[in-house]
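>>> Quick one, what's the 3D model for this:
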Amino acid sequence: MKRGYFCVLVLVALIFASTSFAAERVVDLTATDGTKLKATFFPGAKPGPGVLLLHQCNRQRKVWDGLAQQLASAGINVLTLDYRGYGESGGDRFDKLPPQEAARVQNEKWPGDIDVAFAYLESQAGVKRDIIGVGGASCGVQNSVQTARRHPEVKSLVLLSGSSNMDGRNFLRDSANLPVFLAAADDDQLSMQTIEWLYTIDANPGKKLVHYAKGGHGADMFPVHPELLGLIVDWYVTTLVKTPGHAPADPNPPTVPADVQILNAIDQPGGPAKVTSQLEEARRRDPNATLFPEGLVNVMGYEHLQSGDAKTAIDILKLNAAAYPNSPNVYDSLSDAYLADGQKDLARQNAQKALDLLPSDTKDPEQLRNNIKQSAEQKLKQLGEAKN
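As a prediction, this is how the structure comes out:
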């Protein structure tokens, strides 16, 4: 009788120990400047690799709970983090910050905060610190790619509905040994284009792209496509557990639209000139040919402008204006580039061109048209010439 009772107690203890080992726990972290950060750690069911999940900028860390629990059950330790200004983390609420301050926090504060979380994940018992994965959605895509740039122990990435800057794109081009899983939906058009762009850039032969017709943005795809959770779990099991840093080549790789593929050409040294020639050739066959999406090329131009490379920015934005000659936004952007390069006459001409096109602009939303008007008029005032 006593022996049977003892066995029952042992069994209960083992069950409790197993349950408590797998139970998630809220973690308090401290950023280098003293800001308090909240995270949740999901211990794996057994010792294994770790994954850091970084949320999109219209959500917080709990959006990852379902995925994190499945990964933990598969033997992968997971840490989810609230960025400063989000969820339960400290800092001024991000959505209340002026745009310039928000950009400063993203660029100067978040990387250090993420590194604090990364170090915590690596320090946990049972985590194989040399085999780490990172995943992100929306703005978390940029954060994930940059985290991989800073940490060579990152062996796998999952990127949902987002983009990365010029440095991040160059990193992916040079990272043939880093497998990347990407997913987005067509009803989130810009994100679909940026994810396809990153897919064309990525140098790893084991990269995988999941393309949905509908599903929304980032982790919002999970309720619509619950199988996506399983695909991500399988991806991390393959690239972190079974064959760390490796994924088999996709036997049926998706076809990426030509207008997205050409972004990679523009993004290369000498690319704007080559694509300008391609555009001229295409226009001989079809006077309305554009070849590439206006918005992403505009972003590319501003990236070069912000990095101090005004000459390349001008080349890219001139190409955009050639493809979209009726867009006031491209001329306002080109005006910014000329102004940064000290070419005041051309800056003035393009700002005025933007204003001249605004009355006939039916494509852009009202808020963007107002922003273009304000930007162009401000430049003309700065250059000493008021609008006609």
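>>> switch to C-alpha atoms for all contacts and neighbour counts from now on
Fine.
>>> where do the strands sit along the stretch 201-350 of the chain?
Assigned by DSSP state E, counting those that start in this stretch, the strands in the stretch 201-350 of the chain fall at 208-212.
>>> Helices of that one, start to end?
Ranges of helices within the stretch 201-350 of the chain are 221-224, 227-236, 258-266, 271-285, 294-306, 310-323, 328-340, 344-357, based on DSSP state H, counting those that start in this stretch.
>>> Following up with a second sequence; could you model it the same way so I can compare the two?
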Amino acid sequence: MFTICLISMAAGFFSTSAMKWPFYGSVIVLTGFTYGSVVTRGLEVGIPRWAPMVVAAVGSYVLFAALANRYVSMAYLELLFLVGVFLVAVTCRPTVEQLLSVSNVVFSVYLLLSVLVYVEVIPLARELALFEYGDLLVLGLPFRTFVGFYGSTAAIDVYALFVAAINVLYGRGVQRWLFVILGVASSLATLRYTPLVALVLALIATAGWRSLGPGFGRRVYVGLLVVSCFASAMLVVGAIEWADYDVLDTFQVLTSGRSPIWMEMVNAFRADANSWTAVWLGTGTDEVYAVDLGFSHGNLIANPHNVYLEFLLKYGIIGWSLLLVFSIMVFSALLRAGHFFLAALLMLSGVTNLHTFGFFYPLYLLWLGWFHAMSEAERRSQQVTRTGQGRRHQWMAR
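Purely as a prediction, here's the structure:
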């Protein structure tokens, strides 16, 4: 797990230079080991019944999409990697202490490298995506928003907040509060409010989840939450068009400037209606839908700033639907409020952040896989307990 996280970190740093290919290649190799681990380790602990179906569905989609588009892009390999990392956590089932230790060490390395990039000790192959506030002075100098190792505020705001959250729930002793402070401070230093909004919404969503209790109502609730996140960009665009653009400025504030990007990219996707491969199977890249909003100094914006919209552009309606069903399945299986809260935090953060699920942050998938594994283990334990009690009652009745 540690190796996967470090190599993915290097791939993210070199993502815009030719140096990325050795690291991407390593990630691809690790993807193969990932699936091999699922099979070998899964045979020992029992592969989840749904795992072969998920692997077959995602593998078939990638093969068909690659043949239809006549090329194999990193986006298709990324999809295999994401599912593979999730399945490794499900089958290998690390203890919470092991997973938390890996998370804290990886974040420590990432934070140190982020600081070195921020103070320009480590040069980045692209311009830092930060903001400078001349009226806010720190040590007599204008304050510059903190950035992650990959060169943007979005590359650390959610990541740092997530590390703080897992330490609040599962950490112990001095180390617990050290990483809580480091995580919260790093996130706040980006001056981005969207992760905090996601945090509040995750708390509200968890309160609603707990109030329903196990059963059909909770499953419907989870399904609506996941669908709302996956369709968030389309829902916002639809609301703006329905209101005849009168609410465009409001949504621009609510989405931290994302809504105009979503509108342009959704319209570009609609314009591809004559291309069934682009609509149904995707293009394998979001570069096709790069847009110019007039404030990017002549540079096209290829980042949709919404991981679910990116899924739609890269993987089409079929790939997007597969990920939607997979996400509903994962969320519906969660039994503990802490697991649901952290999963909801990641899900809601993806509405205004592209970095939630991808090559560069496998840690998120490891935790989601662990949540699912623990929930399945608890469910089986409850079933065994109920079966044992039922047999005991039958014996006593005799």
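>>> How alike are these chains, TM-score-wise?
TM-score for the superposed chains, counting by TM-score structural alignment, normalised by the length of structure 1: 0.29, backed by 174 aligned residues with a Cα RMSD of 6.2 Å.
>>> so which of the helices of the stretch 201-350 of structure 1 is the most packed in?
helix 328-340 (a mean of 27; mean count of other Cα atoms under 10 Å).
>>> Can you tell me which helices and strands it packs against?
helix 294-306, helix 310-323, helix 344-357, helix 366-382 (3 or more Cα pairs under 8 Å, 6 or more residues apart in numbering; DSSP states H and E).
>>> how does it look with 7 Å?
Contact partners of helix 328-340 of structure 1 among helices and strands, from 3 or more Cα pairs under 7 Å, 6 or more residues apart in numbering; DSSP states H and E: helix 310-323, helix 344-357, helix 366-382.
>>> Which stretch among the ones you listed approaches residue 12 of structure 1 most closely?
helix 366-382 (62.3 Å; Cα to Cα).
>>> tell me the angle that closest one makes with helix 344-357.
Inter-element angle recorded for helix 366-382 of structure 1 and helix 344-357: 140 degrees (by axes from the mean of the first three to the mean of the last three Cα atoms, to 10 degrees).
>>> Please give the number of neighbouring residues around residue 19 of structure 1.
By other Cα atoms under 10 Å, 12 other residues sit near residue 19 of structure 1.
>>> gap between it and residue 42 of structure 1?
Distance, residue 19 of structure 1 to residue 42 of structure 1, using Cα to Cα, to the nearest Å: 12 Å.
>>> just checking, residue 212 of structure 1 touches residue 184?
Yes. Shown here, residue 212 of structure 1 and residue 184 form a contact pair, counting by Cα atoms under 7 Å, at 6.3 Å.
>>> so what's in contact with those two at the same time?
Common neighbours of residue 212 of structure 1 and residue 184, counting by Cα atoms under 7 Å, 6 or more residues apart in numbering, are absent.
>>> in the stretch 1-150 of structure 1, which spans are helices?
For the stretch 1-150 of structure 1, applying DSSP H, counting those that start in this stretch gives helices covering 2-22, 65-73, 99-104, 110-123, 139-150.
>>> can you list the helices and strands packed on helix 328-340 of structure 1 in CSV and add distance to residue 282 of structure 1?
What follows is these, written out as CSV (distance: least, Cα to Cα, whole Å):
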stretch, distance to residue 282 of structure 1
helix 310-323, 11
helix 344-357, 24
helix 366-382, 29
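>>> Among the ones you listed, which comes closest to residue 146 of structure 1?
Residue 146 of structure 1 lies closest to helix 310-323 among these, at 22.8 Å (Cα to Cα).
>>> just checking, what packs against the closest one?
Under the contact criterion of 3+ Cα pairs under 7 Å, 6+ apart, helix 310-323 of structure 1 touches helix 271-285, helix 294-306, helix 328-340.
>>> related to what we said a few turns ago, among the helices of the stretch 1-150 of structure 1, which is the most enclosed?
helix 139-150 comes out most buried of those by mean count of other Cα under 10 Å, with a mean of 22.
>>> what angle separates it from helix 110-123?
70 degrees.
>>> which other helices and strands contact helix 139-150 of structure 1?
strand 127-137, strand 154-160, helix 166-173.
>>> With respect to burial, which of these scores highest?
Greatest average neighbour count among those goes to strand 154-160 (a mean of 28), per mean count of other Cα under 10 Å.
>>> Show me what that strand is packed up against.
For strand 154-160 of structure 1, the packing partners by 3+ Cα pairs under 7 Å, 6+ apart come out as strand 127-137, helix 139-150, strand 180-185.
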